[in-house]
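Novice: pasting the structure only:
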């Protein structure tokens, strides 16, 4: 695969641990993890159930902060930011693509993609950006008028990708993005992600499927909250 990797460090986990305090006792989901992802990389994260994949995704997506250690995004220490600053960083820097799509059922495909723009600019999109993103992932004007339950799984995931892209984030964070799709449709979605990577996006994908991980430039394997060295 052609590399578009830049020289700058985009994400750094520095000796990060995440401990959950449960009634049954403390549970260490991440155990002194250090990781650097550079701008323009395509990275796969693999590991068995309970290995810490979901926890590390929550860290990378700024949905949680470390118990100890540091998470740096573009050199900014996330723990030192206010909740509002973290919210704005999530909105502007990261596009999320999930296994379950999470489209708003009462909105059309177009309105789902437009919604992040409304949240950011407090008005309807007049730039054509939402329609442009839908076209880019193969959803035409007529299909854009449909609600999610009128679309196939593959079409819904395309809409979800368009929504993730609409604010032009540097990072695409993909959590089992083909998990609810048949094999053929899943690889069509992967082709879209590969193309976005070639255009400069940093793509991070969590998967349990080795064939999907092979699309990435490198694979990070987790086990029992630690990174397993190759």
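Specialist: In hand now; what should we look at? Note that the structure is a prediction, hence the values are computed from the model and not measured. Numbers count the residues shown, from 1 in each chain.
Novice: From here on, just use CA atoms for contacts and neighbour counts.
Specialist: Noted.
Novice: Okay, strands next: where are they in this structure?
Specialist: In order along the chain, the chain carries the following strands (DSSP state E): 9-22, 25-38, 42-46, 68-73, 76-77, 94-98, 171-175, 202-206, 218-223, 226-228.
Novice: right, so of these, which gets closest to residue 55?
Specialist: Distance to residue 55, taken as C-alpha to C-alpha, is lowest for strand 25-38 among the strands of the chain, at 6.6 Å.
Novice: so the closest one versus strand 42-46, what angle?
Specialist: Taking axes from the mean of the first three to the mean of the last three C-alpha atoms, to 10 degrees, one finds strand 25-38 and strand 42-46 inclined to each other by 160 degrees.
Novice: for strand 25-38, which positions count as buried?
Specialist: Buried positions in strand 25-38, judged by neighbour count with 16 or more other C-alpha atoms under 10 Å: 28, 29, 30, 31, 32, 33, 34, 37, 38.
Novice: could you say what helices and strands whichever helix in the chain runs longest packs with?
Specialist: The helix of greatest length in the chain, counted in residues with DSSP state H as the criterion, is given as helix 183-198. Using 3 or more C-alpha pairs under 8 Å, 6 or more residues apart in numbering; DSSP states H and E, the elements in contact with helix 183-198 are helix 153-165.
Novice: what's the helix it packs on packed up against?
Specialist: Packing partners of helix 153-165 (3+ C-alpha pairs under 8 Å, 6+ apart): strand 94-98, helix 109-121, helix 129-136, helix 183-198.
Novice: Find the one among those with the highest mean neighbour count.
Specialist: For the helices and strands packed on helix 153-165, ranked by mean neighbour count under the definition mean count of other C-alpha atoms under 10 Å, the leader is strand 94-98 at a mean of 22.
Novice: follow-up on the earlier one: for residue 14, find the nearest of the helices and strands packed on helix 153-165.
Specialist: With distances scored as C-alpha to C-alpha, the stretch of those nearest to residue 14 is strand 94-98 (19.8 Å).
Novice: Tell me who's in contact with residue 203.
Specialist: Residue 203 makes contact with 40, 41, 42, 43, 171, 172, 173, 174, 193, 197 under the criterion C-alpha atoms under 8 Å, 6 or more residues apart in numbering.
Novice: ok, and here's another one to check against it:
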């Protein structure tokens, strides 16, 4: 079926199966994302309606990667903005939101020191600081003390994801399935990459959802295509949320 726009197709469903990608989850978790309210409203409309929700293992990888980057950059931002106040008053200098987001003062200080080191390196050039996250983690793992502090950021990111899964199950009453790829998935994904010029991650999403779920809901514009034109056996409805 051709990809569908809007929420009308899925806001009133019940006893249905739905596959979602990383964009969907990240929008829900990010209160600053204008789409967050829409995703939350959609999940609320599914409350106790016997919805089966599929999330792939590589979606977990995508989400954790973004959450990790967000955690590191937010902790760095707070530490820089409140560095002098933190030096004199510690956590008392921070708002409740900042206390939560900084992870810990020691972890934020560690990130700040690593960034300072990276920026002084003549071998490293970054278009923006977010591009430094991978190197921050690499440098952090070279010393046990730093590794332990960055471990707090990993823990926070995993806790956020686990909290999302818990909320789906306990608050919304949604059955959650965690999916893994197999050889058939990769074969189908390879075909989708050729047919629709999808990136590998997107092709795997579509391959996993194909005819295993009633709907595949995404916020990624790359999925706005007529899939039935080249895949006549596709029964899963692809729904794009703007």
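Specialist: Thanks, I have it. What you see is a predicted model; the values in this text were computed from it and never measured.
Novice: Now the TM-score, please.
Specialist: Comparison of the two superposed chains (TM-score structural alignment, normalised by the length of structure 1) gives a TM-score of 0.28, and 118 aligned residues with a C-alpha RMSD of 6.1 Å.
Novice: still on that earlier bit, neighbour-wise, which of the contacts of residue 203 of structure 1 leads?
Specialist: When these are compared by neighbour count (other C-alpha atoms under 10 Å), residue 42 ends up highest, at 30 neighbours.
Novice: how close does that one get to residue 190 of structure 1?
Specialist: 12 Å (C-alpha to C-alpha, to the nearest Å).
Novice: measure the nearest residue to residue 59 of structure 2 once chain neighbours are set aside to residue 218 of structure 2 for me?
Specialist: If the residues on either side of it in the chain are set aside, residue 59 of structure 2 comes closest to residue 22, at 5.3 Å by C-alpha to C-alpha, 6 or more residues apart in numbering. Counting by C-alpha to C-alpha, the gap from residue 22 of structure 2 to residue 218 of structure 2 is 8 Å.
Novice: now residue 17 of structure 2
Specialist: Taking C-alpha to C-alpha as the criterion, residue 17 of structure 2 is separated from residue 218 of structure 2 by 14 Å.
Novice: Same check on residue 137 of structure 2?
Specialist: Counting by C-alpha to C-alpha, the gap from residue 137 of structure 2 to residue 218 of structure 2 is 30 Å.
Novice: Counting neighbours around each, name which of those two comes out higher.
Specialist: Neighbour count, other C-alpha under 10 Å: between residue 137 of structure 2 and residue 218, residue 218 has more, with 23 against 19.
Novice: For residue 5 of structure 2, see how far away the more buried one is.
Specialist: Taken as C-alpha to C-alpha, the span from residue 218 of structure 2 to residue 5 of structure 2 is 10 Å.
Novice: cool, and residue 109 of structure 2?
Specialist: Distance of residue 109 of structure 2 to residue 5 of structure 2, given as C-alpha to C-alpha: 45 Å.
Novice: do the same with residue 155 of structure 2
Specialist: From residue 155 of structure 2 to residue 5 of structure 2 the distance is 36 Å (C-alpha to C-alpha).
Novice: Could you check how many residues crowd around residue 98 of structure 2?
Specialist: By other C-alpha under 10 Å, the residues close to residue 98 of structure 2 number 18.
Novice: Now do the SS call for it.
Specialist: In three-state terms, and counting by DSSP: H, G, I helix; E, B strand; the rest coil, residue 98 of structure 2 is helix.
Novice: about what we covered before: for the residue nearest to residue 59 of structure 2, what are its contacts?
Specialist: Shown in contact with residue 22 of structure 2 (C-alpha under 8 Å, 6+ apart): 59, 60, 62, 63.
Novice: try 10 Å this time
Specialist: When contacts are counted by C-alpha atoms under 10 Å, 6 or more residues apart in numbering, residue 22 of structure 2 is found next to 28, 55-56, 58-64, 66, 202, 205, 218-220.
Novice: separation between residue 56 of structure 2 and residue 64 of structure 2?
Specialist: Look at residue 56 of structure 2 and residue 64 of structure 2: by C-alpha to C-alpha, they are 13 Å apart.
Novice: same for the one helix or strand residue 161 of structure 2 maps to, what does it pack against?
Specialist: Remark: residue 161 of structure 2 resides in helix 144-166, with elements defined by DSSP states H and E. Here helix 144-166 of structure 2 is seen to pack against helix 22-29, helix 57-81, helix 96-101, helix 105-120, helix 133-140, strand 175-179 when contacts are counted using 3 or more C-alpha pairs under 10 Å, 6 or more residues apart in numbering; DSSP states H and E.
Novice: mind listing what's buried in the third one?
Specialist: Buried residues in helix 96-101 of structure 2, counting neighbours by 16+ other C-alpha under 10 Å, are found at 98, 99, 101.
Novice: what's the closest non-adjacent residue to the first one?
Specialist: The shortest distance from residue 98 of structure 2 to any residue other than its chain neighbours is 6.9 Å, reached at residue 78 (C-alpha to C-alpha, 6+ apart).
Novice: Please report the distance of the one you found from residue 26 of structure 2.
Specialist: Distance of residue 78 of structure 2 to residue 26 of structure 2, computed by C-alpha to C-alpha: 22 Å.
Novice: Residue 80 of structure 2 now?
Specialist: Taken as C-alpha to C-alpha, the spacing of residue 80 of structure 2 relative to residue 26 of structure 2 amounts to 26 Å.
Novice: and what of residue 40 of structure 2?
Specialist: 11 Å.
Novice: okay, those two: which has more neighbours?
Specialist: Taking other C-alpha under 10 Å, residue 40 of structure 2 and residue 26 do not tie; residue 26 has more neighbours (20 against 15).
Novice: among the strands of structure 1, which is nearest residue 56 of structure 1?
Specialist: Residue 56 of structure 1 lies closest, by C-alpha to C-alpha, to one member of the strands of structure 1: strand 25-38, at 7.4 Å.
Novice: how big is the angle separating that closest one from strand 68-73?
Specialist: Computed by the same axes, to 10 degrees, the angle separating strand 25-38 of structure 1 from strand 68-73 equals 30 degrees.
Novice: Could you list every helix and strand that strand 25-38 of structure 1 packs against?
Specialist: For strand 25-38 of structure 1, the packing partners by 3+ C-alpha pairs under 10 Å, 6+ apart come out as strand 9-22, helix 53-60, strand 68-73, strand 202-206, strand 218-223, strand 226-228.
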